[in-house]
Every structure is written in C-alpha cells, then in structure tokens.
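K.L.:
Sequence and predicted structure below; questions after.
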Amino acid sequence: MVIELVAGAINWDTTVFVDNFPNAGEEVKARKVISVPGGKGANTAVASARVLGKKSVGLIGALGDDRIGEEQVRILEDEGVDTSYIKRFNHPSGQAYILVNGKGENMILTYKAVNDMLKPEMMDENMLKAIDEASAVVVIDPPLEFALSLIERAREGDGKKKRKRIVWAPALLTRFGLDMLKDGISKVDYLVMNESECLLLSNADDVMQGFKTLAGLSKRMILTRGSEGCLFHWGDKIAQIPSIDLNSIGLHAVSSVGAGDAFLGVFTALLLKGYGELEALFMANLAAAIKVSREETRASPYYDELLRYMRDERVERFLTGIKVV
C-alpha cells in the first residue's frame, strides 16, 4: 500500500564533470560524462522507497511516450516506486544538463518539457484516492497550479479528514514569488528549501532574515544549508542540525546533485517510520552527505546502510552538535 505520495519532476540527467566551471566564452576540458535518471520528484520518491520499502511510495509526475519515458518507468518500478500516477504524453520527456566541478558543486540547466504539462483536472479518481489515503504527501516542483491544487486536496481530502503530513519543497516554483505561494505555504506542515531559494522567495537581504520571514508564514520550516547542515523552525524554537563531515567518515565530495532530494525523501520516510523530527533531520543530513560522495544523481542510501552509519562512533559524535534555541 502506498503510504507516501511524491509529486515532482522526472528528468534524464547528463552530468559533465570538470575541474572548474568555465567563464563566459571559455572552453574547459571534461573529465567524465555520465547519463543517469534524475528529476527532483523521482529522486525523492526513490530515496523514500529505499527507506520504507517497495510499493510504499507513489510518484505523481509526467513522462513522454519516448525511450526516456519507458526507461524511467522501468527504473522506478525496479526501485519499488508505484508509477501508476505518472501521466504519459506525446511530448519529449524532461532532461537536465549538469556541470559538476572538482569540489562537487553543480550548475544545472533543466529542460522541463513534459513536466510542465500537468494540470489540476488530470487528478483522476485513482490519484485522488491515493492522495486521500496517503499518510504523507510531498509536493516539489510540478506546475504551480497543480501543486497548489494538490496541497488543497491533501489538506481537505474527501471529507474524512485522514491525518497526514504535507511537505512542500517548491524549488524552481519559488520564482513565482511569495504572493503566489503564500496560501499553499500556510496549508503545509513542512516548508523545505535551500538558501538560494529562501532568498529568492523572501526577497530578503540575507538568508537568516529570509528564513525568519518564511518561518513566520509556515507551521514548520526547514532550511537546508549544504555542508552547514540545516535549520528547523517550529513554534518559537529553532534547531541547528549539523551536517556530517565526509572526510571524518572516510568519504569525499564527488557531486552534490540530488543531495537535497535524498534529504527530503529520507526525512519524510523516517517520519512515517516513527522517528522524531530532530533525529529524522540528522539522519536526512547523513543521507545527503552519503549521496554527495557518489556520482549518480539518484544515489541515496538504503535504510540498512543509514543504520550502519548511525552506529558508527564517528557519526554518533555529530549528534551532540544538535542545538535548540
């Protein structure tokens, strides 16, 4: 049974590894090129499925009737993700073109293609039933109108008011501005974004000012900060959750692409497994760090691997870095 639904982009990623990002008009040598499945929605769904188990997570998204679409469905089903909520169109599937430098930092160009074709009226009976019955709904970056309609349905349901967690990580949707997202923000349980998205959406001069502005509009807000871990705001409290230093656990940074998706998927899945918020956030940071040590976009760890790392005393010592103010 699907207990978590994820809505967001499904892309095919072409990732080019370079020593340094080129300047305008500059040519640089590529060290390696890989072609792998990606997309925030699909990555997050897989990250959750690797924690919750097969057929526990469903993905709402869009794919073309093309070779990429067929391959994406096959890969997602192999991961145990329910693909019956994916809409297919006679249109190209989404793609992303990514540069990764020697520090693991990235620059991404996204061709949304069919991802932008989802409309609220496409929520058929099968999808609506899944939304109503899910214990968690994670909304990322489908078209804004679809995202807001999905949040509304998840909150109001079919009148039976099944309690569920609603998580929104608006990503590229932050470009629409706070006025257009404010209503949706007020209806979700967790608002999740990184520092650049926070600045863009809040129109603030600095990240902390933006964080406080957005936290005041949401029930709970999570600000991801890469190697600095994350901040979590709820009520009148703020928690600082440390990240894991890769070198200290024998790993090194390779690619940060997909790290935020690993974080989001693992955090939501752990909540559904009964973990408390702070522990789930710490383990989500750990999952993101592990992903950064790997080339592939969709390289989040499995649950048993997470548990092994959590038992490692080199990881345990970072737990003492959690601070609540």
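P.N.:
Structure's in. What do you need?

K.L.:
CA only for contacts and neighbour counts going forward, please
P.N.:
Will do.

K.L.:
Who are the packing partners of the helix or strand that A289 is a member of?
P.N.:
Assigned by DSSP states H and E, A289 belongs to helix 277-292. Judged by 3 or more C-alpha pairs under 8 Å, 6 or more residues apart in numbering; DSSP states H and E, helix 277-292 is in contact with strand 237-241, helix 259-272, helix 303-310.

K.L.:
With I151 as the reference, name the closest of the ones you listed.
P.N.:
Nearest to I151 among the helices and strands packed on helix 277-292 is helix 259-272 (15.8 Å), distances taken as C-alpha to C-alpha.

K.L.:
Mind putting the helices and strands packed on helix 277-292 into CSV with mean neighbour count?
P.N.:
Formatted as CSV, the helices and strands packed on helix 277-292 follow (neighbours: other C-alpha atoms under 10 Å):
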stretch, mean neighbour count
strand 237-241, 18
helix 259-272, 27
helix 303-310, 15
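
K.L.:
For the nearest residue to V114 once chain neighbours are set aside, give me its contacts.
P.N.:
Using C-alpha to C-alpha, 6 or more residues apart in numbering and skipping residues adjacent in sequence, the residue nearest V114 is S93, 5.4 Å away. Going by C-alpha atoms under 8 Å, 6 or more residues apart in numbering, S93 touches 10-12, 62-66, 68-69, 112-115.

K.L.:
if we go to 7 Å?
P.N.:
N11, L63, G64, I68, G69, A113, V114 (C-alpha atoms under 7 Å, 6 or more residues apart in numbering).

K.L.:
Please, a ChimeraX command that selects the buried ones among those residues?
P.N.:
Per 16 or more other C-alpha atoms under 10 Å, the buried members of the contacts of S93 correspond to this ChimeraX selection:
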select :11,63,64,68,69,113,114
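
K.L.:
put this beside the first:
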Amino acid sequence: MILVFGSLNIDLVAQVPVIPGPGRTVLAPSYQTHFGGKGANQAVAAARIAGPGQVRMAGRVGRDGFGDSAIENLRANGVDAGLVVRADEPTGCAFITVDQAGENAITVASGANLAASAGDLPASLFGADTVLVLQMEVPFAQALDAARRTTAASGTVIWNLAPVPAKMNSEMVTELLAATSYLLVNEHEALDAAAAIGLAASEYEAAAAVLAKAGNLVCIVTAGAQGALAVTADGTCLRAPAPDITPVDTTGAGDTFAGALAAMIHEKVPLQTALEVGCEAAAQKCLKPGAQAGMPLRGAIAALAGTA
C-alpha cells in the first residue's frame, strides 16, 4: 500500500505576463481553480500510475465546500480518502501565478493542513509493504511520527523535503534522515539540507552524496531540464534524462515525479527505471495547466510499456 500523509489544497491560478516582484501588481484576465496540495498531488500522481485501490491519503480539510471538493476529487482519481479528516480551520489554499514561460510563484495558506495529525493513522496501516510518502506542508513533528512508525514496522519512507522550512536546522534534518529510506529534493533543497547539518557541498550532486551517506539512504535529486539523479549510501550514482519539451505549466511537476516514484518503489522496480518513469511523468504533466490535470496515466508512460 502507498500511504500519503500530507496537505490538501485548492489552487487558484492566474496566467500573468510576468510574475510580480515586491510592491508590484500585474493584471490577469481571469483565473482557474484546480486541486492541489503537495500531499494530494502526490497521491493522485501515484494512483494514476499504480492504479485504483493502491493509494490512501491522510490529512485534514475544512468543513467547507473546498473540503468537499478535495475529497471528491481524490476518490474520482482512485485514491482512498477515508483517512482525510475534517478540521475547524478552512481548507488550505494556494495562490499561484504562472508566467508566459510556464514558470510559477506560489503562496500557500495552510489552513486545515496545520491540524494534520499522525494520530489519525491506525496501527494497522504500518507494515513491511507500506510505502509512506511525506512532504513539508503539514507539521513536521506529525510527519516524523508517521515516518518513525513506518520504519519501526520495516516499511519504506519517501520524504520530499519541500518546501524547505524557513527555520530548518541540524536537528530537524538529522531526525528526518534517520527516519527516511528515500530523500527526494531538488537542486536547491539538496544544498540547503546539506548545509543545515554542516556538510560542505557547492554542487547538488555532491550534496546528494553526503546526504545519502549521512542518512544511510538513497538521495534523489530532481533537476528540471537536467533530469534526475539518485545517489545511494555507498556512493553509487544513477541518472535519468528529462524529455525535451516546451512546458506550458510546471506547477506540480515535482509532485508528479514523487507520485510516480512512489508507485515504482511500491512495485519494487529497479531504481533506474523508477527515475526514468518519474522524469517522463513529470515532463508530461508540464504540457498541461494545473497541478493535477496533466498527470499521466500508466498507459501513457513509454518506460512502462507492456506492464499492467
């Protein structure tokens, strides 16, 4: 089972000529409403690759219309939403601007996500076949508790260190690494995590190597057009290229990679194949607007041709 413990948001997206800087205002002709939250995004991406009934989502939404819609959307995508709990706070929202090159800037109002609790996860969920997927949009202490319970049950933990907390420190990163099987970061997050525990690295490849060794884990770095790499604790490095595309909207690309990676790890495919599937899925997502709308189904992934 793939268990995603994380955030659920509603995304309000505006296409703009340029992303505004401090003190600047830009006008957009309209906006779109999409489903988001790194947790929900990764759950949907995983379910589209793994298939219905393979993914469960745990988190919190408000007692509002946005919460109703978020739960209905998970179910429509084959995700078991039985562990999504109602909170008194409003459902989380993300305010996203996307420029003409497809790049984005995002502000997240956490809302009910800050009430997410590992106490919502029954002990029966944790076992050797559990693949737990975590991010950094719910309280760290709750995510860490879920990770430790999974590790204690001999399960697998994929932790996407995103977004990087403003006050990330050595203790936080050390605890995270100790409870993680696969650390998933982008280039900047890799350098930030290494710096937080005092490990010198000027390039993300070197940062991945020191993080993998420090945590005795696999560190996977997504690097946009440069593809992805994975470094194991013994220093072995694998790489996968990114397909050559012209992006329409990069929102959710990293989450698509994470969900596809979780599906592949759950299926115990070789790590090289997992990287290739993640890169292809993320690229396909970038061809459509919205965090989830472009997430591909299994049949669209060339690297999985002929698999059920």
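P.N.:
Good, I have the coordinates. This structure is a prediction, so every number in the text was calculated from the model and none was measured.

K.L.:
closest to E316 of structure 1 out of the helices and strands packed on helix 277-292 of structure 1?
P.N.:
For those, proximity to E316 of structure 1 was assessed by C-alpha to C-alpha; helix 303-310 is nearest, at 6.3 Å.

K.L.:
returning to what we had before: whereabouts in structure 2 does the helix holding A289 of structure 1 align?
P.N.:
The alignment of helix 277-292 of structure 1 onto structure 2 (TM-score structural alignment) covers residues 271-286.

K.L.:
Reformat the helices and strands packed on helix 277-292 of structure 1 as CSV; add distance to K291 of structure 1.
P.N.:
Formatted as CSV, the entries for those read as follows, by distance: least, C-alpha to C-alpha, whole Å:
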stretch, distance to K291 of structure 1
strand 237-241, 18
helix 259-272, 6
helix 303-310, 11
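
K.L.:
how about those, which one is nearest C198 of structure 1?
P.N.:
Nearest to C198 of structure 1 among those is helix 259-272 (14.0 Å), distances taken as C-alpha to C-alpha.

K.L.:
Mean per-residue distance, the closest one versus structure 2.
P.N.:
Following superposition, helix 259-272 of structure 1 is found to deviate from structure 2 by 0.9 Å on average (mean C-alpha distance after the TM-score superposition for structure 1).

K.L.:
re earlier: by how much does the helix holding A289 of structure 1 deviate from structure 2 on average?
P.N.:
Superposed on structure 2, helix 277-292 of structure 1 shows a mean distance to its aligned partners of 0.6 Å (mean C-alpha distance after the TM-score superposition for structure 1).

K.L.:
residues of that helix that come out buried?
P.N.:
Buried residues in helix 277-292 of structure 1, counted by 16+ other C-alpha under 10 Å: 278-292.

K.L.:
quick one on the thing from earlier: between the helices and strands packed on helix 277-292 of structure 1, which one is nearest to M180 of structure 1?
P.N.:
Smallest distance to M180 of structure 1 across those (C-alpha to C-alpha): 22.9 Å, for helix 259-272.

K.L.:
The closest one versus helix 303-310: what angle between them?
P.N.:
Going by axes from the mean of the first three to the mean of the last three C-alpha atoms, to 10 degrees, helix 259-272 of structure 1 is angled at 100 degrees with respect to helix 303-310.

K.L.:
and helix 259-272 of structure 1, what other elements does it pack with?
P.N.:
Using 3 or more C-alpha pairs under 7 Å, 6 or more residues apart in numbering; DSSP states H and E, the elements in contact with helix 259-272 of structure 1 are helix 40-52, helix 277-292.

K.L.:
Give me the contact list for it.
P.N.:
Helix 259-272 of structure 1 has contacts (C-alpha under 7 Å, 6+ apart) with 40, 43-45, 47-48, 51-52, 277, 280-281, 284-285, 287-288, 291-292, 300.

K.L.:
swap the cut-off to 6 Å and go again
P.N.:
K40, N43, T44, A47, S48, A280, L281, A284, N285, A288, K291, S300 (C-alpha atoms under 6 Å, 6 or more residues apart in numbering).

K.L.:
Look at the fourth one and say how many residues are nearby.
P.N.:
Going back to what we said before, that points to A47 of structure 1. 31 (other C-alpha atoms under 10 Å).

K.L.:
Please report how far it lies from M208 of structure 1.
P.N.:
In this structure, A47 of structure 1 and M208 of structure 1 are 28 Å apart, going by C-alpha to C-alpha, to the nearest Å.

K.L.:
now swap in the first one and tell me
P.N.:
The spacing between K40 of structure 1 and M208 of structure 1, counted by C-alpha to C-alpha, is 25 Å.

K.L.:
of these two, who's got more company?
P.N.:
Neighbour count, other C-alpha under 10 Å: between K40 of structure 1 and M208, K40 has more, with 28 against 15.

K.L.:
got the residue ranges for the helices in the stretch 51-200 of structure 1?
P.N.:
In the stretch 51-200 of structure 1, the segments counted as helices under DSSP state H, counting those that start in this stretch are 67-78, 125-133, 144-156, 178-187, 195-202.

K.L.:
could I get these as CSV with distance to G235 of structure 1?
P.N.:
Below are the helices of the stretch 51-200 of structure 1 laid out as CSV (distance: least, C-alpha to C-alpha, whole Å):
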stretch, distance to G235 of structure 1
helix 67-78, 37
helix 125-133, 27
helix 144-156, 20
helix 178-187, 14
helix 195-202, 19
